[in-house]
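Enquirer: Let me see the structure of the following:
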Amino acid sequence: MFILNETRVDPNRGRAALRQFYADASSHRYALHLTDTAELLRHILFLRDMNAGVFPIHPDIPASTAHDMAVTAGCDRIVTAEGLTNLPQTSPIGRGGVLVQMSSGTTGAPKVITRTWAQISVEVASYAVSFKEAQAMTPVIACPVSHSYGLIAGVLVALHRGHTPVVIDTLNPKFILRRLREVTRPLLYTSPAMLHTLAQLLPAEETLYAAMTSGTVLPEPWFVCIRARTTHLFQQYGCSEAGCIAINPDLRQAADIGYPLPHLEVDTGGTAQAPQMIHVRADGSEIRTGDLGYRRPDGMLVFAARQDDVIDVAGLNVYPQDVEQAALAQPGVEDALAFGIDDPMAGGRVALLIAGAGADPAAIRKGLQTRLAPYQQPGVIEQVGTLPRQANGKISRREVAKHFARQGVQAEMRA
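Expert: From the prediction side, this is the model:
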């Protein structure tokens, strides 16, 4: 059972009709583009049990785009509210037995990722046994179940534990807060941006009981706000190819992304002074996450930067978070973003965007001289109203750098 908003739903209802609808399901890969969340979950759970191929597509994606995504993902059938449609596929690849997802595309073109239901079952069991703090909590899933975060970590782990998850498919923060107040020991799964919004909306005397964040390391201003308004704050870290990799059962530092799950081998070979690529080994395969980090002696995995975001200044690596943390320690700075720009002399140079009505770029430049090495010093410090964060709190440093290059920032560099 699960609850959608305020209505209890039996996912086994109508299974006889689904058996007729999905004839020979295990030999097909189905794209599901359904606007009814209860129906979407019923179809996913049924097709999982039939060992079919499943590609859930977010309902807000236009129908024509969803069709093209389904073809790209190797689906030979697409299911919508109008029914089932065959799709043109000529390659002889096996189509059943997998969950299909698209990578986020934050650092490049989205990729088609397939994982078997057997692999996901191992992940679910490992997640449940490792994350003991949540055993007595009720999952409240206020994020899309078409995404692995809401579907696997939220719904499938809850059902594995015998819990009745509460799925919320509205973005109305006041409704989410009301439902959290009505649930016993709620554990909220939602986006960093929604978590930040909820923390700001809470009355002074109230806190969130428990919350999980995922998808990006929380920006420091958001982390400070959320941590102060949440009794139990958790973080999970993962990637599309491996699923959830690590869980932090008591988030006290935003970059502490968690202890690796026991079914995975996770290594970096790095140190705090020289972080290295985070490698994950699962089912005999090695996955390069594209993230740099290191392991502390207690086993905690610590995030340093995306490899693509590291700024090469005359052969020396500058990690954007180091510059941002130094900037956030300056008076008046409420948010900060560091990224690389071209420099004909050094190859690369640091640029820094700051947000905050009381921030003074000249004073910040002076303050950074005592906190950063010379090669880490920003060549450009620009004050903006707000940083260009996506809905999940992420920022594409690559896109920001391109934008500022078009604005001629390189010509304005000043020491």
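Enquirer: CA atoms for contacts and neighbours, from now on please.
Expert: Fine.
Enquirer: Can you report how many residues lie near the spatially closest residue to Arg389 that is not a sequence neighbour?
Expert: Setting aside the residues directly before and after it, Arg389 is nearest to Ile395 in space (Cα to Cα, 6 or more residues apart in numbering), at 4.9 Å. Counted with other Cα atoms under 10 Å, the burial measure for Ile395 works out to 16 neighbours.
Enquirer: ditto for Thr7
Expert: Thr7 has 11 neighbouring residues, counting by other Cα under 10 Å.
Enquirer: before we move on, what about Ile364?
Expert: Ile364 has 20 neighbours, counted by other Cα under 10 Å.
Enquirer: isn't there a strand covering Ala125?
Expert: No: secondary structure of Ala125 (DSSP: H, G, I helix; E, B strand; the rest coil): helix, not part of a strand.
Enquirer: residues touching it, list them.
Expert: Val157, His160 (Cα atoms under 8 Å, 6 or more residues apart in numbering).
Enquirer: give me every residue that touches Gln410.
Expert: Counting by Cα under 8 Å, 6+ apart, Gln410 makes contact with Ile341, Asp342, Asp343.
Enquirer: swap that for Asn248, please
Expert: If you count contacts by Cα under 8 Å, 6+ apart, Asn248 has them with Phe234, Gln235, Gln236, Asp256, Ile257, Gly258, Tyr259, Met300.
Enquirer: structure for this one too, so we can compare:
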Amino acid sequence: MLDGEEGDSDEAMNDYANRPWLTSYSPKLAPTIDEVPFSSLGELVDATCSRFATKPAYSNLGAVLSFADVKRLSDQFAAYLVGDLGLAKGDRIVLQMPNLLQYPIAVYGALKAGLVVVNANPLYTAHEMKKVFVDSGAVAIVVLENFADKLASVVAETSIRHVILTEVGDLLPGLKRVVTNFVVKRVRHMVPAHDLPGGSAVSVTRWRDALASGARLGGVRRATASTTAGGPGVRLPAVGLEDTALLQYTGGTTGGTKAAIITHHNLLANQAQMLAPMKLRLHEGEETVIAALPLYHIFSLTVNALAFFAYGSHNVLITNPRDTDDLVKTLAKTKPSVLILVSSLAGALMENPGFRALDHSGVKLAVAGGMAVRSATAQQWREVTGGDMLEGYGLTEASPVVSVNPTWETPRVGTIGLPLPSTDIEIRDEEGAVVPLGEPGELCVRGPQVMSGYWNQPEPSAAVLRDGWLLTGDVATMAPDGFLTIVDRKKDMVVVSGFNVYPSEVEEVAMLHPKVKDAGVIGVDDDRSGETIVLFVVPSDPSLTEGELRAYLKGELAGYKRPTRILFRDELPKSNVGKVLRRELRDLLDDDTKDDDTK
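Expert: Model prediction:
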């Protein structure tokens, strides 16, 4: 069994005194998951593609890939990476693109090749991209050409040697591919001019040429951790459960940019844990799932590209969920049974008359990830669709899902539900002692989904991983029946439309402006995005204007990290050791708001 702790027995997992959430489990939900029957994610992909070969696996922009297509194309890409580029097991490869058919092919191919995937948000600025590329030591990247200009400006300062450029329509059929790529580049002018390659040391290959090269190499030969592979084709390295699959960048529970080391075992376990309660309401090989969160976000990667994929579901990839009119058309055409989205997108959809007019009777599950669901949003969703929105909890360091509301009964709005099977939870005080039920404390997690540490960060790793437990930094309570509720943040992370924003990063960037003396950042509630950023600034030069500062931040920070409000102050409240007191910043904001209301 994949138990929450080494040496656990079935009897231990049924110790209701230590695991009160088990009393709330459905009788059909086992307290633990079975050991996964695969030694790597590549084996899971191949087995799934064999089982559901003729069924649709992914669709996007009107094109469909069957499971057999996914196997063929990911094998070709793996063959190219190993046989043509000569990449070795453990090399890091960056994937930077929105939800397109190319993404699952690239991630599966890279994992089959024994590479470590580094997901990069396409919204990153060149400055942010460079930080991730340099820290990870990536040697290759698959990037949508729309963002190649930013890559070109920094690639010479990184270890990247191979660039695979893809265009939006590269996996669309024939004429549709040509027309789509022409419109994106020549009509909508969405591909800025770039000068890749950035130097003689960098090779540049087109996506379709890479696949063609992999096909010419004759496919792949597979080896397992205990066997070698013979025969024709490119020999892939043996990949095992404890090999690293992802370096997933996050601010972490301790703040500051760092990469969680996520193994094949972590992801195989978490997709099985997440599927266990979903199977109580869904049917294998029959579901159509809307993937409205980007697959480079670890929630969507685990839930859509692994769990629902392994369940034989048809994942409908949404490239631009902000275009709600187009999304509504996709919903009407595909008639999904499962929606994976963030609550801010749910709010936008409910404001769309077309969405309200749809027949929602076929939707079995709506799962909100990436950010908290407001009670008002959950209530409105029920009124509009007649169904429930399931909220859960996760963090990158747990691959990422930790808990979810029940699928077998009405969810408890305002809670993050019950721990997943094979997941242990403790709520601890500042001294590390477990607090009584109902009392707040730090949420601590133990289970097979917990990361092995942060990449090249031994001290932060030791700070959050203790005796097999992950200290999340979030303050929670546990009810007598095991339901969990997040009540506060031990740290100051802000969640904007499902993306983590760490105040210290925004403050650091702001203070690099020559006219900024000091900066402080807080998050405030927002009906659309969950939270937004407010930046307090102490100018060192009185000529500094808000417009000047905004223009600077636009070049340094991704859009979701930029402040919606900038407030100038003569000084910021600080502790006796010089730390900005964010609680007092909130008081300043409240006073500022009151002043505005009285004008």
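Enquirer: Report the TM-score for the pair.
Expert: With the length set by TM-score structural alignment, normalised by the length of the first structure, the two chains reach a TM-score of 0.69; 331 aligned residues with a Cα RMSD of 3.5 Å.
Enquirer: rewinding a little: take the contacts of Asn248 of the first structure and map them onto the second structure. Which survive?
Expert: For both residues aligned by TM-score structural alignment, their matches' Cα atoms under 8 Å, a contact is called conserved when the aligned residues also meet in the second structure; among the contacts of Asn248 of the first structure this holds for Phe234, Gln235, Gln236, Asp256, Ile257, Gly258, Tyr259.
Enquirer: May I ask you to confirm that the fourth one is in contact with Asp298?
Expert: No: with contacts counted by Cα atoms under 8 Å, Asp256 of the first structure stays clear of Asp298, the gap being 11.6 Å.
Enquirer: Looking at the two now, which is surrounded by more residues?
Expert: Counting neighbours by other Cα under 10 Å for Asp256 of the first structure and for Asp298 shows that Asp256 has the greater number, 25 against 7.
Enquirer: and the gap between the aligned residue in the second structure for that one and Tyr393 of the second structure?
Expert: Alignment of Asp256 of the first structure against the second structure is given by TM-score structural alignment, with Thr415 as its counterpart. With distances taken as Cα to Cα, to the nearest Å, Thr415 of the second structure is found 9 Å from Tyr393 of the second structure.
Enquirer: Buried residues in stretch 43-54 of the first structure, which are they?
Expert: With burial defined by 16 or more other Cα atoms under 10 Å, the residues of stretch 43-54 of the first structure counted as buried are His43, Ile44, Leu45, Phe46, Leu47, Arg48, Met50, Asn51, Ala52, Gly53, Val54.
Enquirer: Can you give me the stretch of the second structure that it aligns onto?
Expert: Alignment of stretch 43-54 of the first structure against the second structure: residues 106-117, by TM-score structural alignment.
Enquirer: Secondary structure class of Gly348 of the first structure, three-state.
Expert: Quick answer, by three-state DSSP: Gly348 of the first structure is strand.
Enquirer: Translate Gln248 of the second structure into the numbering of the first structure.
Expert: For Gln248 of the second structure, the equivalent position in the first structure is taken to be Gln101, counting by TM-score structural alignment.
Enquirer: from what I can see that match touches Val145, true?
Expert: No: contact between Gln101 of the first structure and Val145 fails when scored by Cα under 8 Å: they sit 11.9 Å apart.
Enquirer: What is the end-to-end distance of the match of stretch 43-54 of the first structure?
Expert: Its first and final residues considered, stretch 106-117 of the second structure spans 9 Å by Cα to Cα.
Enquirer: what distance separates it from the centre of its chain?
Expert: Going by Cα atoms, centre = their mean, to the nearest Å, the spacing between the C-alpha centre of stretch 106-117 of the second structure and its chain's C-alpha centre is 17 Å.
Enquirer: Which two among the contacts of Asn248 of the first structure are spaced furthest apart?
Expert: The largest distance within the contacts of Asn248 of the first structure, taken as Cα to Cα, falls between Phe234 and Met300 and amounts to 13.4 Å.
Enquirer: of the two, who's got more company?
Expert: When neighbours are counted by other Cα under 10 Å, Phe234 comes out ahead of the other of Phe234 of the first structure and Met300, with 26 against 17.
Enquirer: who's in contact with the residue mapped onto that one from the second structure?
Expert: Structural alignment places Phe234 of the first structure opposite Leu390 in the second structure (criterion: TM-score structural alignment). For Leu390 of the second structure, the contact set (Cα under 8 Å, 6+ apart) comprises Leu365, Ala366, Val367, Ala368, Val404, Asn405, Pro406, Thr407, Pro411.
Enquirer: Following element in sequence after the strand or helix carrying Leu390 of the second structure, please.
Expert: Using DSSP states H and E, Leu390 of the second structure sits within strand 389-394. Beyond strand 389-394 of the second structure in the direction of the C-terminus, DSSP H and E gives the next helix or strand as strand 401-404.
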